[in-house]
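Peer 1: the sequence isn't on hand, but the structure is:
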């Protein structure tokens, strides 16, 4: 645990504030003006500090919460704490970091996946699908992949943006890692056309599931 106080940590964050960066971030829905590489440098200096992380999170502000997610200890949060935190992660970057740096690393990840699956709050449902994608890749035993494809086929087209994106990832991962279901995953993606027109930078792979699946399988076969 570090010896940094909440006041000192917030002062360091305030020093990182850049009006131009804030303007760019706000276009993406993130209400902070920090260069994230510089934020990570602050976190690296603090290292892991669960009490400070809790204090930073309790401020309710985006910049302190991002720092909290970098210095916290995921295993120290209870199921109810994880649930409450997720439901309060409205800014996109806070949501993204919470899911990837805390929920996915928690020993309660599977418990939370089940608890959150199908929640009426799109942010919560999206987190369940994100955790499902991890299981599809790393631990598919016990998952009903056919049923997941049924749900994706029925719900993804009209889903809110966050769960739609997360379902699309699950669709792609099923197609990439489970050859038996690849034809169906490709067919669902082609039929629904979700993210087919998503702008993709040169050299990057499109998130459109059929393109994503085909490219990842091609790469795997090239090195086999």
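Peer 2: The structure has been received and is ready for your questions. Keep in mind it's a predicted model, so treat the numbers as computed, not measured.
Peer 1: only C-alpha atoms for contact and neighbour calcs from this point on.
Peer 2: Fine.
Peer 1: just checking, residue 131 touches residue 106?
Peer 2: No. Checked against Cα atoms under 8 Å, the pair residue 131 and residue 106 is beyond contact range at 10.8 Å.
Peer 1: nearest the middle, which residue of this structure would you pick?
Peer 2: Nearest to the geometric centre of the chain sits residue 96, at 3.9 Å (Cα atoms, centre = their mean).
Peer 1: how near is it to residue 222?
Peer 2: 31 Å (Cα to Cα, to the nearest Å).
Peer 1: likewise residue 81?
Peer 2: Applying Cα to Cα, the value for residue 81 to residue 222 is 44 Å.
Peer 1: please apply the same query to residue 71.
Peer 2: Residue 71 sits 39 Å away from residue 222, taking Cα to Cα as the criterion.
Peer 1: who's more crowded, these two?
Peer 2: residue 71 (26 against 8; other Cα atoms under 10 Å).
Peer 1: residues contacting stretch 161-174, please?
Peer 2: Stretch 161-174 is contacted from outside by 122-123, 125-127, 129-130, 132-133, 136-137, 145, 149, 152, 156-158, 181-182, 185, 189, 194, 207-210, 212-213, using Cα atoms under 8 Å, 6 or more residues apart in numbering.
Peer 1: what about burial for those residues, which qualify?
Peer 2: Buried subset of these (neighbour count, 16 or more other Cα atoms under 10 Å): 122-123, 125-127, 129-130, 132-133, 136, 145, 149, 152, 156-157, 181-182, 185, 189, 194, 207-210, 212-213.
Peer 1: and stretch 139-152, end to end?
Peer 2: 19 Å.
Peer 1: what are the buried residues along that stretch?
Peer 2: So stretch 139-152, judged by 16+ other Cα under 10 Å, has buried residues 140, 145, 148-149, 152.
Peer 1: try stretch 90-101
Peer 2: 91, 93-95, 97-99, 101.
Peer 1: alongside the first one, take a look at this:
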């Protein structure tokens, strides 16, 4: 399949209702409004295809950009490629659920995510913290430095309330994910969550959200989910 064929198939799957949901979260034209689960039949035709993924991502069409993440070859992308993708991510559903997810399957994931976290730019920081969430929920604990993650928890504790809105959300999720998926630091993550307390995140045109990581971690404890790992990052 080529770019034109994929775009035609995506357009045919678009629904006005889904489009409005995406727009309410920050997406803008061009987009079709394709439910992500509807993309699987197209993936069966394209398989992993990095050149096509690059073409789709460059369209700026939200649905095409999302599908680009599905068919990308994460290990075949360089740090410069990921930087280009994050520069093109204009709202959090692309930065955190396309770029960060794709990066989480790459060997250079931590290196790139660390750079983004240090960037001071809202969506880069959000993608960096989100990437660690995807990594921690999928990779073995031995692949991480315990002292590094402990220092990252300290960084969250010290800076979360003064961070950009979307970054706050990703940082809070990082504390929760460490508490659930990285057993050695469960206690520190829970303590960090309690010290942070409620985190208010303001959202455009919507009511602000109040995030409480300690309650989410406790729910995971109650359900026996501590140590959870998923088999795959991408669907």
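Peer 2: Everything's here; your move. What you see is a predicted model; the values in this text were computed from it and never measured.
Peer 1: what's the TM-score once they're superposed?
Peer 2: Put the two chains on top of each other and the TM-score (TM-score structural alignment, normalised by the length of the first structure) is 0.81; 211 aligned residues with a Cα RMSD of 2.8 Å.
Peer 1: for the helix or strand in which residue 65 of the first structure is found, packing partners?
Peer 2: Here residue 65 of the first structure, judged by DSSP states H and E, is contained in helix 62-71. Contacts defined by 3 or more Cα pairs under 8 Å, 6 or more residues apart in numbering; DSSP states H and E place helix 62-71 of the first structure against helix 6-15, helix 36-46, helix 50-58, helix 92-97.
Peer 1: how does it look with 7 Å?
Peer 2: Identification of packing neighbours for helix 62-71 of the first structure by 3 or more Cα pairs under 7 Å, 6 or more residues apart in numbering; DSSP states H and E yields helix 36-46, helix 50-58, helix 92-97.
Peer 1: for residue 131 of the second structure, grab the count of nearby residues.
Peer 2: A total of 29 residues lie near residue 131 of the second structure under the criterion other Cα under 10 Å.
Peer 1: mind putting the helices and strands packed on helix 62-71 of the first structure in TSV, distance to residue 116 of the first structure included?
Peer 2: Below are those laid out as TSV (distance: least, Cα to Cα, whole Å):
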stretch	distance to residue 116 of the first structure
helix 36-46	29
helix 50-58	21
helix 92-97	14
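Peer 1: for residue 175 of the first structure, find the nearest of these.
Peer 2: helix 92-97 (23.3 Å; Cα to Cα).
Peer 1: what's next to the closest one, contact-wise?
Peer 2: 29-30, 62, 66, 69, 89 (Cα atoms under 7 Å, 6 or more residues apart in numbering).
Peer 1: okay, helices next: where are they in the second structure?
Peer 2: Shown for the second structure, the helices assigned by DSSP state H span residues 3-13, 16-24, 40-46, 50-58, 62-71, 79-88, 92-94, 100-103, 109-117, 122-136, 146-159, 165-181, 186-196, 213-223.
Peer 1: distance to residue 202 of the second structure added to those helices, as a markdown table?
Peer 2: Conversion of those to a markdown table gives the following (distance: least, Cα to Cα, whole Å):
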| stretch | distance to residue 202 of the second structure |
| --- | --- |
| helix 3-13 | 32 |
| helix 16-24 | 14 |
| helix 40-46 | 34 |
| helix 50-58 | 28 |
| helix 62-71 | 23 |
| helix 79-88 | 22 |
| helix 92-94 | 14 |
| helix 100-103 | 22 |
| helix 109-117 | 20 |
| helix 122-136 | 13 |
| helix 146-159 | 16 |
| helix 165-181 | 6 |
| helix 186-196 | 17 |
| helix 213-223 | 17 |
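Peer 1: which among those is found nearest to residue 203 of the second structure?
Peer 2: The closest of those to residue 203 of the second structure is helix 165-181. By Cα to Cα, the value is 7.5 Å.
Peer 1: quick one: what's aligned to residue 14 of the first structure in the second structure?
Peer 2: Aligned against the second structure by TM-score structural alignment, residue 14 of the first structure finds its counterpart in residue 11.
Peer 1: that should have said residue 184 of the first structure, apologies.
Peer 2: Under TM-score structural alignment, residue 184 of the first structure pairs with residue 191 in the second structure.
Peer 1: its match and residue 153 of the second structure, how far apart?
Peer 2: Distance, residue 191 of the second structure to residue 153 of the second structure, by Cα to Cα: 10 Å.
Peer 1: and what of residue 71 of the second structure?
Peer 2: Going from residue 71 of the second structure to residue 153 of the second structure by Cα to Cα gives 33 Å.
Peer 1: what sits against residue 47 of the first structure?
Peer 2: Residues near residue 47 of the first structure by Cα under 7 Å, 6+ apart: residue 71.
Peer 1: so what's the residue count around the alignment partner in the first structure of residue 166 of the second structure?
Peer 2: Alignment note (TM-score structural alignment): residue 166 of the second structure maps to residue 162 of the first structure. Using other Cα under 10 Å, residue 162 of the first structure has 19 neighbouring residues.
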